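Engineer: only geometry, no sequence info:
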């Protein structure tokens, strides 16, 4: 899984925050960037995200409306799994990751792991 570029990530943030599919113009209006990117730039980035299966699109009149293909959490989980898959030493990578998270996040991770191990 390839990481998102800066503008791709900003556009995905807009889409993940939306409750409905957005057109290029709506995405452009919701972006908080200075300077504001050109309409055609946002359109190209959305088209690229569609080709990479990060977003789906549907016709709304003459325009395309875009929505994320995955939730933010699904996307992040896949990115984390890809990092582990590319590691030559998964244990060392996990240990380094655990060393970088806060005590509160570590406690939450323990809770989630315990819950996952409970018989269903």
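Structural biologist: Thanks, I have it. Values in this document were obtained by computation on a predicted structure and should not be read as measured data.

Engineer: rest of the way, CA atoms for contacts and neighbours
Structural biologist: OK.

Engineer: which parts of stretch 50-61 are buried?
Structural biologist: 50, 54, 55, 56, 57 (16 or more other C-alpha atoms under 10 Å).

Engineer: Second structure for comparison follows:
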């Protein structure tokens, strides 16, 4: 995954806050209304996060449930290294991106 967008960040945060795996219906309820995400859009984002190795999944009652495979610290370190690789000159941008993800 080349970039973690706001929706993907919101999904990972929502899964960190849960104590068990969640599927699309549960996550759709947990995301803020201003995300304005459709169920297919959420499924696409979950699939992308899974492909990137940030989420694991298994089938449960005919649908996938997801959980994070990385801790907040691991994701922070990954994002810092990615952002530094693409935006070395603008440290404020880097700090803003990382803060948005981990807060």
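Structural biologist: Nice, thanks for sending it over. Given the structure is predicted, the values throughout are model-derived calculations rather than measurements.

Engineer: Send over the TM-score of the superposed chains.
Structural biologist: The pair, once superposed, lands on a TM-score of 0.74 when counted by TM-score structural alignment, normalised by the length of structure 2; 92 aligned residues with a C-alpha RMSD of 2.5 Å.

Engineer: For the buried residues of stretch 50-61 of structure 1, work out which two are farthest apart.
Structural biologist: 54 and 57 (10.3 Å; C-alpha to C-alpha).

Engineer: quick one on the thing from earlier: so of the buried residues of stretch 50-61 of structure 1, which ones are in helices?
Structural biologist: Of these, the ones assigned to helices by DSSP state H are residue 50.

Engineer: Go through the buried residues of stretch 50-61 of structure 1 and name the one nearest residue 2 of structure 1.
Structural biologist: Closest to residue 2 of structure 1, out of all of these and judged by C-alpha to C-alpha, is residue 54, at 10.6 Å.

Engineer: ok, the buried residues of stretch 50-61 of structure 1 vs residue 89 of structure 1, which is closest?
Structural biologist: Nearest to residue 89 of structure 1 out of the buried residues of stretch 50-61 of structure 1 is residue 54 (C-alpha to C-alpha; 28.6 Å).

Engineer: quick one: contacts for the closest one?
Structural biologist: Residue 54 of structure 1 makes contacts with 68, 69, 70, as judged by C-alpha atoms under 8 Å, 6 or more residues apart in numbering.

Engineer: closest to residue 24 of structure 1 among the residues you listed?
Structural biologist: Looking across the contacts of residue 54 of structure 1 and measuring by C-alpha to C-alpha, the closest to residue 24 of structure 1 is residue 68, at 13.5 Å.

Engineer: OK, contacts around residue 67 of structure 2?
Structural biologist: Neighbours of residue 67 of structure 2 in contact, by C-alpha under 8 Å, 6+ apart: 15, 16, 20, 21, 22, 55, 56, 57.

Engineer: ok, the second one touching residue 68?
Structural biologist: Yes - between residue 16 of structure 2 and residue 68 a contact is recorded at 6.8 Å, counting by C-alpha atoms under 8 Å.
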